[in-house]
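**Student:** Build me a model from this:
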Amino acid sequence: MTFTEYRQYDALGLAELIRKKEITAAELVQIAITRAESVNPTINAIVHPLYDMAQKMAREADPDSPFAGVPFLVKDLSLEVAGTHRSSGCRGYRDYISKEDSVIIQRYRQAGLSFLGKTSTPEFGLTPYTEPKEFGPTRNPWNIGYTAGGSSGGSAAAVAAGITPMATASDGGGSIRIPASCCGLFGLKPSRGRISMGPQQGEGWSGAVMEHCVSRSVRDSAALLDATQGPAPGDPFIIQPPEKPYLEVIKEDPGKLRIGFSTAHTLGQEVEMECILAVEKTAQLLESLGHQVELAPLPYRREDLTETFLTMVCGEAAADIETLSRHLGRPARPGDVERATWAMVMLGRSFSAKDYAYQRRKWNDIARRIGAFHQQYDLLLTPTVSKAPFRIGALQPDAAEQRLLRLVTSLNLEGVLKARVGPLAEKIFSYIPYTALSNITGQPSMSVPLHWTEDKLPVGVMFTAPAGREDRLFRLAAQLEKAQPWKKKMAEV
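**Tutor:** Model (predicted):
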C-alpha cells in the first residue's frame, strides 16, 4: 500500500482491510512511521516517537477488536502511558516517565490501537495555540506559517498531515474543537462524565476537561467513543450511558432540529468575516436539509470568560506547579516553566479560597442560563473560533508584554499583574469567545469542517447540545458529512 492509498482510509476502513487480510497492522504502522519521519521535521507534531512500541502493539493486536492494530497518536499532556515520557510541554518534566496507564489508555489498548507517539501541546495545555518553548511551534499542514490551534495542536496537525487517521485530544476550554477547526478535522468534546479521567485525575480543571479525539471521519469519532465511554471506580461524575452505540446512531436521521445560531462575540469584539460566512453557509445548508434555523441571542456573558473561567484556569495552573514541585523534589521555580505560565501561577496563588469558591458557584448560574436556551433550541450554532488560522506567534505576548511578564515574575509584583491581566486575558479570549462555555456547563460540543478560505485555510463551525446528547450531535454530523463531504480535502504538506 502506498501512502496515497493509506491516506484515503479512515481508521475503521483500515481496520477492515486488516480483518480481510489485505494488509497487516504492522505494515500500516510502518507506513505511518515513514510518513511521520518525512513530514514531522516540517510540522513538528510528534515530540516523543514510540515506533518500537507501535510495531509491538500492531503485531499483538486482536484483529477482531474495533481498530485491529491501526496506528494512533496520544496527546502529550495528562494521559499516562506506562513506561513512556510525559512532558506536558514543560521543561520541568523532561525526565518524567509514566508508571501506569490512564483508564482511557487501557481502553485504547483494548480497542486495538497502536501508539505511534506522543503529540505536542502548549505548556500544561494552557493556550489555544501550540508553541511550547520546550519543543517549538507546531505548524498547520494547510500552511506551515500558520497555527494548528491548541492545545491539541500536535494531534490535529498529525492527522491533517495524514500520519494517522485520528489522534487523542483533550478539551478544557476548546482544545479539541479549536485545532479541529484550524486543521480541517472533526472534533467532538463529550459531555462531562462520559469518559473517565482516572485514576490520576478525578475532575480535570474542576470538571471542565474531557478526553476524546480529532479525526478525519465522523464514524471514527463515534466508534472511539463507543470503545472508551463509561465510568471507572471512584469517578466523581456518572452520566447516563448511551441508549445504543454511537456507531449505530450515526446511521439514523436526525429529524427536524430547531437550531439557534449566532455570530455575536462574547466579549463584544469583531468576528472575522470568514467565520461569519462559515456559519451563514452552514445555516443555509441546514435549512436545505429540513432543519429550522433562526438567529438567536447568544446565551453567554463577558464575565463568564474574563472572571469565572479565568479564575479556574489560573487556579489550576498554580496547582500544576505544586504537582511539578513534587516531581522535582523541590519547590518549582520560574525557570522551570515559561514566563507566561508563571504569571498565571502567580495570579492563581493570589486568589483566595473564597475567590475560587465564589467563581465556581457561578458555573451553576451559567449552566442554568444555557439550559434555558436549550428549552427552546435543540442545538446552538456558532463559529468555533473568531478568526481563521493566524500566523504562528500572533497571540504570543508582544515585546512590551514580555517585558512586563519578566518584571512581575522576577519581582513577584502580584498587584501589577492583577491590574494587567485583563488585557492579556482578552487577547486570548478574543480568539476563543465560544468554546469554553460548554466546558463550564459540561455539554457536548463539536467542530465540523464545513468551510475553507480562499487561501485554503480551514474554518470550522461549532454545534453545542444539551448535556448527555452526543447522539444528537453525531446524527447531525453524519448528515452534514454526507451532504458536504470533506474527506477528499487534504493538506498538501
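**Student:** When you work out contacts or count neighbours from here on, use the C-alpha atoms and nothing else.
**Tutor:** Fine.
**Student:** Just give the nearest non-adjacent residue to residue 295, would you?
**Tutor:** residue 261 (5.0 Å; CA to CA, 6 or more residues apart in numbering).
**Student:** For the comparison step, fold the sequence that follows:
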Amino acid sequence: MLFSDATAMSEAVRNREMSAEELVQETIAKIENLDPSLNALTSKRYEKALQEAKERDFSGKPFAGVPLLLKDLGQNQAGEPSTGGSRLLTSYRSGQTDNYVQRLEDLGFIILGRTNTPEFGFKNISDAELHGAVNLPDDLTRNAGGSSGGAAAAVSSGMLPLAAASDGGGSIRIPAAFNGLVGLKPTRGRIPVGPESFRGWQGASIKFALTRTMRDTRRLLYHLQTCQLESPFILPKLSRQNLESPLPKSLRIAVQLNSPVGGRVSEEAQTSVLEAARFLEGQGYEIHLLDRPPLDGVDAMQSYYLMNATETAAMFDHLEEMLGRPMMLDDMELMSWALFRSGQTIPAKLYSKVLSAWDTYSHHMAVFHQTYDLLLTPTTAEVAPKHGQFALSENLKNKLANIDAFPMQEQQELIWEMFSDSLDWTPFTQQANLTGQPAISLPTGRTAQGLALGIHFTAAKGREDLLLAVGQLFEESGRFV
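**Tutor:** Got it, this is the predicted structure:
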C-alpha cells in the first residue's frame, strides 16, 4: 500500500486498515530492494521489529506502528550497534537507550535499523571508510549528503516516509536539500537529551528527523518536544495552536544570496531563493534583500572549528579510557585525527572565549529578528556533490597526518583548509547551530538535470511556528518539487 506520509501510516494502523506487522514487512521489502544501490543502512533489526509489531500495544500512539530508522550516530538503543561510522566502534553495543530514542518508541515507532553517516558526523557528505559512501537516489554518482546522508537517501528513495536524524552544522538540512526533503532543525533545547550526553557540541547539535511532508514535521515536533529541567537548555513547550497557526498577515523577510564565507553560490541556488522571495512578495509579505550576511561567517566558522576540535579531543580521551590505550592515526580517518590532535593544543581560556562569542552571535541574531521575522537563504550553494569531489591533496593529507608538528594557530589554519572546499559548498546552515535558532530547508527547487535544491529559513529562537507555517504555505501552493 502507498502512503503519503508517516501520519497516514499510523492512521491506517489505528483504523485497522493495516497491521503494524504488515507495515514492517512492506518496509523491509522496500529496504531490501532499494538499499543495495544506495548503501543507506549500516545495520538491521528486522526480527526484533517484527516481534515488536506483533506484541506492542499501539493504542493512543500518534505514530502507531510506523517503521523507523535511527541514525548510526548518537541515537543509542540498548543492545544495538552504534558505530558512529568509526572502525573503533565496529563491535560496540549501546548499554542503554537514550531519551530521544525512548521518546520515539513511546510515540509508537518501530525501529528497523540504523542509517549511514560519516565518521563521527564531521562532514557534509556520508562516506565513512567503515561503511562506504551513500549514493544520492537521483544520481548514484553523487553523494546523498551528510551527516544524515543514509537517513535522507532512505526517505527520498521511498523506503519509508520519515527517518531519525541529527544536525550539528546542517546535518539534517544539507541532505534534505540534496534529496528534495523537508529538513527542520528545532531550537536548541526543544528535543529530549541525555541521559549520557546533555550538550552535544555545546548545544550546537540537536536531534530531529527528515520528512516528506509538513504534516509529519509538525506532528513529530509537537509530540517529541520537551521542557526538560535537567537539561542545560530549557524551553517552554509550543502549544498545538501555535504549531497549527497560519502565517501572520504581515511579515518582514530578509533575503541573503551571498555566501557568509565568501564562496561562490550557484545561479540555480540563487534563482530558487529569488523565486521563493517573489512568491512571498506576491502573498503580501515585505521582502528586503541584504547587502551582507547578518553575522561574520568566517569568524563564526573559526569558532565552530575550535569547538569541534576541543570536543573531539574530549571524546577521544574518553575512548582512550574505555579501551585502555592511546589513540593512534590508524584508529580513525584522517579528518578525525586532525581534529583530535589539534584539540589537544587549545587552551581552556580560548575555548571559554569561543562559547562567549556564541552567546554574542545569539544576541546579535535576536536583535536582527526584532526587525526581520525570517531570514531566507539557499540551503546549499550547489546541488549534491559528485563522489570524491572534496578529496584532499596529498600535501594537505601529509600535513594533517603530522599535525602535532605545527603550533596551534597553524593547526587551525590546516583545519580550515581541510574543510574549505566542502564549506564553500554548504556555507549557510552552521550559524543557526551556533546561535541555537530553529531553521528549515524546504524542497522547492530542481535544476534542469533534475537535481534537488533547497531554500532555507531561519527564525528567532522558539519560533518554529513561523517555519512550519511558511513551509505549509509553500507545500499547499504546490511549490514542493
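**Student:** which residue in structure 2 lines up with the residue nearest to residue 295 of structure 1?
**Tutor:** By TM-score structural alignment, residue 261 of structure 1 lines up with residue 255 in structure 2.
**Student:** Which residues are in contact with that match?
**Tutor:** Under the criterion of CA atoms under 8 Å, 6 or more residues apart in numbering, the contact partners of residue 255 of structure 2 comprise 273, 277, 287, 288, 289, 290, 375, 376, 377.
**Student:** Which position in structure 1 pairs with the second one?
**Tutor:** Using TM-score structural alignment, the partner of residue 277 of structure 2 in structure 1 is residue 283.
**Student:** ok, and the most crowded of the contacts of residue 255 of structure 2?
**Tutor:** residue 377 (29 neighbours; other CA atoms under 10 Å).
**Student:** Just confirm it contacts residue 260, I think it does.
**Tutor:** No. Counting by CA atoms under 8 Å, residue 260 is not a contact partner of residue 377 of structure 2; they are 10.3 Å apart.
**Student:** Now the common contact residues for those two.
**Tutor:** Counting by CA under 8 Å, 6+ apart, the contacts common to residue 377 of structure 2 and residue 260 are residue 428.
**Student:** Look at residue 130 of structure 1 and give its secondary structure.
**Tutor:** The local conformation at residue 130 of structure 1, judged by DSSP: H, G, I helix; E, B strand; the rest coil, is coil.
**Student:** Please apply the same query to residue 235 of structure 1.
**Tutor:** On the three-state scheme (three-state DSSP), residue 235 of structure 1 is labelled coil.
**Student:** quick one, what contacts it?
**Tutor:** When contacts are counted by CA under 8 Å, 6+ apart, residue 235 of structure 1 is found next to 196, 197, 198, 202.
**Student:** likewise residue 351 of structure 2?
**Tutor:** Shown in contact with residue 351 of structure 2 (CA under 8 Å, 6+ apart): 306, 307, 310.
**Student:** what do we get in structure 1 for it?
**Tutor:** Counting by TM-score structural alignment, the partner of residue 351 of structure 2 is residue 356.
**Student:** Beyond the helix or strand its match falls within, next helix or strand please.
**Tutor:** In this assignment (DSSP states H and E), residue 356 of structure 1 forms part of helix 353-376. Following the chain from helix 353-376 of structure 1 toward its C-terminal end, the next helix or strand by DSSP H and E is strand 379-383.
**Student:** Show me what counts as buried in the helix or strand just after that next one.
**Tutor:** For strand 379-383 of structure 1, the succeeding helix or strand toward the C-terminus, using DSSP H and E, is helix 399-411. The neighbour-count criterion (16 or more other CA atoms under 10 Å) identifies 404, 405, 406, 408, 409 as the buried residues of helix 399-411 of structure 1.
**Student:** which residues touch the helix or strand following helix 399-411 of structure 1?
**Tutor:** For helix 399-411 of structure 1, the following helix or strand on the C-terminal side (DSSP H and E) is helix 414-429. Counting contacts by CA under 8 Å, 6+ apart, the residues outside helix 414-429 of structure 1 that touch it are 127-128, 267, 305-306, 310, 343, 346-347, 350, 395, 397, 408.
**Student:** out of these, which one sits closest to residue 479 of structure 1?
**Tutor:** Closest approach to residue 479 of structure 1 among the contacts of helix 414-429 of structure 1 (CA to CA): residue 128, at 28.6 Å.
**Student:** Tell me the spacing between whatever residue of structure 1 lines up with residue 299 of structure 2 and residue 423 of structure 1.
**Tutor:** The pairwise alignment with structure 1 assigns residue 299 of structure 2 to residue 304, based on TM-score structural alignment. In this structure, residue 304 of structure 1 lies at 16 Å from residue 423 of structure 1, with CA to CA, to the nearest Å as the measure.
**Student:** Of these two, give the one with the bigger neighbour count.
**Tutor:** Counted by other CA under 10 Å, residue 304 of structure 1 and residue 423 do not tie: residue 304 has more neighbours, with 21 against 11.
**Student:** Assumed the more buried one was part of a helix.
**Tutor:** Yes. With three-state DSSP as the criterion, residue 304 of structure 1 is located in a helix.
**Student:** Next, name the residue at the spatial heart of structure 1.
**Tutor:** residue 176 (1.7 Å; CA atoms, centre = their mean).
**Student:** Let me see the contact set for it.
**Tutor:** When contacts are taken as CA under 8 Å, 6+ apart, residue 176 of structure 1 is in contact with 150, 151, 152, 169, 170, 187, 188, 189, 212, 213, 214.
**Student:** can you list the contacts of residue 255 of structure 2 in CSV and add distance to residue 237 of structure 2?
**Tutor:** Rendered in CSV, the data for the contacts of residue 255 of structure 2 read as follows (distance: CA to CA, whole Å):
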residue, distance to residue 237 of structure 2
273, 31
277, 30
287, 30
288, 31
289, 33
290, 32
375, 23
376, 25
377, 27
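**Student:** so which of the residues you listed would you say is closest to residue 13 of structure 2?
**Tutor:** Comparing the contacts of residue 255 of structure 2 against residue 13 of structure 2 with CA to CA picks out residue 376 as the nearest, at 38.1 Å.
**Student:** Map the closest one across to structure 1 for me.
**Tutor:** Looking across to structure 1 (by TM-score structural alignment), residue 376 of structure 2 lines up with residue 381.
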